[in-house]
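J.: please find the sequence and the predicted model below.
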Amino acid sequence: MTSASRTIGLAAFVAAAPGSAWAGVSLSGSYQAGELGRVELSTQGERLVGRASEAGVCGLAPRSPVLEGEFQGNVLVGKLTLCLQGPSCPATDTVALVAFYSPVDHTLTAFVQPRAGCQSLMLGKSGLFLLQPASEAPAAAAPVAPARSGGSSVASLRTEKRNPEAAKEALEKGNRLLGTKDLSGSVAEFERSIFLDDHNWVAFFGLGTAHLMGGQAQDAIAALMRARALNPREPSIPYHLACAYSQLGDKRRALESLRQAVKLGFAIPESSRQDTELDRLLGSDVEYVALTNQAVENYRSPAGRRPQTGP
């Protein structure tokens, strides 16, 4: 089934998007769906049907229905047929789908979660499903390796088509929603921003922070690791990693990340409260106390960075 947080978040994104009122979305003709191959779309009223026009990785028979749904504004609510890989996984499965239609580039995007223990070559590593006009699709798509089990693979998300302006808009909206603690909405916005431009560390940092605030430590770590790869000198990133590892009870990595944050100049005012989980895990550790004191000194120092207190 579709991840509840992503589904709700995408719906919130569309509801808040300017110009999202339904204006007669009508898709038809050949579209490319990554490893699935060509899909022929037809729209009747608000109902959309997509049929496979070539075997693709799933080996589906031509004209097999793979996508069905109805538009509600610029949102397609329906179902998607996935081909699956993995032990005890069926060859195909039908999952719920909530996809966003972009009138700018005429694409449909959604984040889909296959059943537990299964992977689908139809999806990007973060569960991204992209349907775009065949005339604009890349000539050849590189095979997508199955995601490792036991954690998020957003760290390997690759942008198919960049749109920096739209990415910035989604990022700003994600930050606003995060400020109001609308975690599902902010996650959808940050993922949308990353899809449109995966070179912005702030979007990955925001996504990691939203997951961290929601108690999704593994997903938070995956996003924050990508943020760190893009900006290895930002001290707030390893601090948030320390908080995420503390949620997992991983004392060694939490302390290691905090050590790196302080070394990079992580700073907090003396009266600031530390992350609850981090303090509970490391509060009695001598090095943790020393690192916290150093963070306070960093704040007092003229060269100290602005205070960071984590999510």
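T.: Thanks, I have it. Not measured: the values here are computed from a predicted model. Numbers count the residues shown, from 1 in each chain.

J.: C-alpha from now on. contacts and neighbour counts both.
T.: OK.

J.: endpoints of stretch 246-255, how far apart?
T.: Chord length of stretch 246-255, first to last residue, is 9 Å (CA to CA, to the nearest Å).

J.: structure two is appended below for comparative analysis:
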Amino acid sequence: MRSDGEHLTGTAPAGGPCQRPVAEQILNGDFQGNVFLGEITLCQTGDTCTPSRSFPVMLVYNVEERALGGVVKLEPGCESPALGKNGMLVLRAPEQGAVLTPVSAHAPEQRQAQAPAQVPPSGGAAQVAQQRRVEPVDVAATLKLGQAALLAQNPITASQHFQLVLSQEKEKNNAWALTGMGVAHFLRKQQPEALKYLEQARSVGSGAARAEAFFWTACVKRAAQESRLAQEALRRALAEGWSPPEGNVLVERELQQFSNDGTLYEAQLKQARGRKRVQGREPQGAGSASP
């Protein structure tokens, strides 16, 4: 691994758990305090699994053990020889002198650390990293960053911000962050993961947040060509008070997709577009700058 200020990259040598034919950069991201937000490229095994894919990750750095640890969510039904039980990823410094903390770009030399061929046993760095308290974040500001990333069609960056919100003990059921994660997965064409987050958002959210989760559920179901379920979810969104956020190109794109299906959603679209927001109310919705 190499760091430049708060930015961290990691290269896996040839061979290793994934049996790479050549060395390959697999880790890229930035530190926010003791939390690393980025993406990692891992191999997967399974009949219907992509052999190699990049995943967004949030890893916690433990100073005492010089280790980065966190959970990587693979595609459903897939496994990776690079991960431990329950998808735990741990990167430890193999030598006493190696460090993982960010160093100044002007340091005389950059320290390096390599990921171990096998994950340490439970009770070691993985457990410590999981239990380490995550530093508090500005939830509202982080949600805005995530939603802005969705608007910019950057779902990986968006999911990193939403994950940071959900990592806070008091925000683990934040409906806006859960919906944002669902939309991020939807934009990456990962429908099962999207539906999982949206279902959770619907179960814990209320008011506008619940309505937003229903709308995006309808979008996912439409994309899956499950028209009846899409109609029902869109009906529920409207019943909960959903209306299109002004100037939200992401939502407008989805509304156009509904329109392209002919008269199937005509009545519901007419109802949605006929609604007007209360004057002074800021736009809401995934991709909006205001949760």
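T.: Cool, the structure landed. Everything quoted here is computed from the prediction, not taken from an experiment.

J.: would you mark the buried spots in stretch 127-140 of structure 1?
T.: Within stretch 127-140 of structure 1, the residues scored as buried using 16 or more other CA atoms under 10 Å are 127, 128, 129, 130, 131, 132, 133, 134, 137.

J.: look up how far residue 231 of structure 1 lies from the spatially closest residue to the second one that is not a sequence neighbour.
T.: With CA to CA, 6 or more residues apart in numbering as the measure, residue 111 is the residue that lies nearest to residue 128 of structure 1, at 4.6 Å, once sequence neighbours are left out. Using CA to CA, we find residue 111 of structure 1 at a distance of 26 Å from residue 231 of structure 1.

J.: neighbour-wise, which of those two wins?
T.: Shown here are residue 111 of structure 1 and residue 231; by other CA atoms under 10 Å, residue 111 has more neighbours (23 against 15).

J.: that's a helix at residue 30 of structure 2, yeah?
T.: No: counting by DSSP: H, G, I helix; E, B strand; the rest coil, residue 30 of structure 2 falls outside a helix, being strand.

J.: surely it meets residue 36?
T.: Yes: the criterion here is CA atoms under 8 Å, and residue 30 of structure 2 meets it with residue 36 at 5.6 Å.

J.: how about the helices in structure 1?
T.: Assignment of helices within structure 1 using DSSP state H yields the ranges 4-16, 164-179, 183-196, 201-213, 217-230, 236-247, 251-263, 276-282, 286-300.

J.: of all those helices, which one is nearest residue 96 of structure 1?
T.: Comparing those against residue 96 of structure 1 with CA to CA, the closest turns out to be helix 4-16 (9.3 Å).

J.: can you name the residues in contact with that closest one?
T.: 20, 74-75, 97-100, 111, 183-189 (CA atoms under 8 Å, 6 or more residues apart in numbering).

J.: if you set the cut-off to 7 Å instead, what comes out?
T.: With contact meaning CA atoms under 7 Å, 6 or more residues apart in numbering, helix 4-16 of structure 1 is reached by 20, 98, 111, 184, 185, 186, 187, 188, 189.

J.: same check, this time on stretch 286-305 of structure 1
T.: Counting by CA under 7 Å, 6+ apart, residues outside stretch 286-305 of structure 1 touching it are 255, 259, 262, 265, 266, 267, 268, 269, 270, 282, 306, 307.

J.: by neighbours, which of those wins?
T.: residue 266 leads the contacts of stretch 286-305 of structure 1 on contacts (other CA under 10 Å) with 30 neighbours.

J.: can you tell me the closest non-neighbouring residue to that one?
T.: Per CA to CA, 6+ apart, closest to residue 266 of structure 1 is residue 235, 5.1 Å.

J.: does that neighbour really touch residue 265, like I thought?
T.: Yes: with contact defined as CA atoms under 7 Å, residue 235 of structure 1 reaches residue 265; the gap is 6.2 Å.

J.: tell me which residue of structure 2 lines up with residue 266 of structure 1.
T.: In structure 2, residue 266 of structure 1 lines up with residue 242, judged by TM-score structural alignment.
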